[in-house]
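Novice: fold the following.
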Amino acid sequence: MKLEQEKKYNYDKKTALQKAANWCAYQERSQQEVRDKLYEWQMKPLEVEEIISTLISENFLNEERFAFSYVSGKFKIKKWGKIKIKQGLKLKRVPEPIIKKALNSIDGDEYLETLSSLLEKKQQAEKEKNAIKRQFNLVNYLYGKGYEKDLIFTLLKSL
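Specialist: So this is what the prediction gives:
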């Protein structure tokens, strides 16, 4: 059995700031992700908060920009619904007002269109013959994707 060695990081504040800035420049990050990374690098709490405030002042870190990017990516690429996106942002400890603002950036018509296309694709792929079980499977799939039950049922009734 192989023993895993813990990585030892001995970054000074300046080096950690530079590495964190590069990490944030590569992709949008939440403050919590950066905080976790800095603690992983075994930085002291005071240094962590100083580095985060520096990253914010130098515009490497912007919670609102992160939220909009997250919402856009999860909706357009992964086809997630608002419920699942909101949960993801909460896990990243994004403040509630920013979450609401970012979720409102999703176009309502595009949201319904995406939900409809997901339903159509799933209906074609569904092999269940029993109508009730079939509908149950469709609802579970769409609910698992993070869409609101009232929208799912409204869409199913219209078909």
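
Novice: C-alpha only now, for contacts and for neighbours.
Specialist: OK.

Novice: give me the element the residue nearest to G144 when sequence neighbours are not counted is part of.
Specialist: Spatial nearest neighbour of G144, excluding adjacent residues (Cα to Cα, 6 or more residues apart in numbering): K84 at 8.0 Å. For K84, the element it lies in under DSSP states H and E is helix 82-91.

Novice: contacts for the very next helix or strand once past that helix, please.
Specialist: Once helix 82-91 ends, the next helix or strand along the chain (criterion: DSSP H and E) is helix 96-103. Contact with helix 96-103 is made by 63-64, 67-68, 71, 82, 86, 89-90, as judged by Cα atoms under 8 Å, 6 or more residues apart in numbering.

Novice: here is a second sequence; please produce its structure as well for comparison:
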Amino acid sequence: MNNQDYKKHLSKAMRWCSHTERCKTDVLQKFRQWNTPQQLHNKILEELETEKFIDERRYANAFVSDKFRFNKWGMIKIQHALKQKSIPELYISEALQQIGEDEYLETARSLMEQKNQQINDEYQKRKQKVFRFMASRGFETGIIFDLWDKMQE
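Specialist: Presented below is the predicted three-dimensional model:
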């Protein structure tokens, strides 16, 4: 592998990483799409980290913020998605702590109320559908039960 190939692939990766936050898993996946030679992967990843094009901690923070605020995902779903991208557990827990408890509960309550209003079924079926929806969004069972009980008062 010559130096020119390395520079070409590094430059391409830097350009791609500069558009939005990326993690190592995303970059490795892109290398496979681009047919980047296997022996260059680690060297390019190291360079990208050194030059701050990728940073797993920064990625985790951005991911948590985006998925919670824009997609209205719960912590379970966010945590699972980050684990699938091989983000270290420490970074995941640090990033999840940036979500305020009040904001989290308010988002869950709002989602639950919206879903509940959309369903025209008898009580038990509606409850099942709302619970399944909230669980699919990654909200914790305890929170779902508490919010449902408060909503029924």
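
Novice: superposed, what's their TM-score?
Specialist: The TM-score (TM-score structural alignment, normalised by the length of the second structure) is 0.93; 148 aligned residues with a Cα RMSD of 1.1 Å.

Novice: hang on, the earlier thing: which residues sit in contact with the residue nearest to G144 of the first structure?
Specialist: 144-147.

Novice: so where do the helices sit in the second structure?
Specialist: Secondary structure of the second structure by DSSP state H: the helices cover 3-17, 24-34, 38-50, 56-69, 75-84, 89-96, 101-118, 123-136, 141-152.

Novice: so which of these is the most packed in?
Specialist: Among the helices of the second structure, ranked by average contacts under mean count of other Cα atoms under 10 Å, first place goes to helix 56-69 (a mean of 19).

Novice: re earlier: so the helix holding K84 of the first structure corresponds to what in the second structure?
Specialist: Aligned by TM-score structural alignment, helix 82-91 of the first structure falls on residues 75-84 of the second structure.

Novice: with the first structure superposed, average distance for the matching stretch?
Specialist: Mean deviation of stretch 75-84 of the second structure relative to the first structure after superposition (mean Cα distance after the TM-score superposition for the first structure): 0.7 Å.

Novice: measure the residue mapped onto C24 of the first structure from the second structure to D55 of the second structure for me?
Specialist: Under the alignment by TM-score structural alignment, C24 of the first structure pairs with C17 in the second structure. C17 of the second structure sits 10 Å away from D55 of the second structure, going by Cα to Cα, to the nearest Å.

Novice: what of C23 of the second structure?
Specialist: From C23 of the second structure to D55 of the second structure the distance is 7 Å (Cα to Cα).
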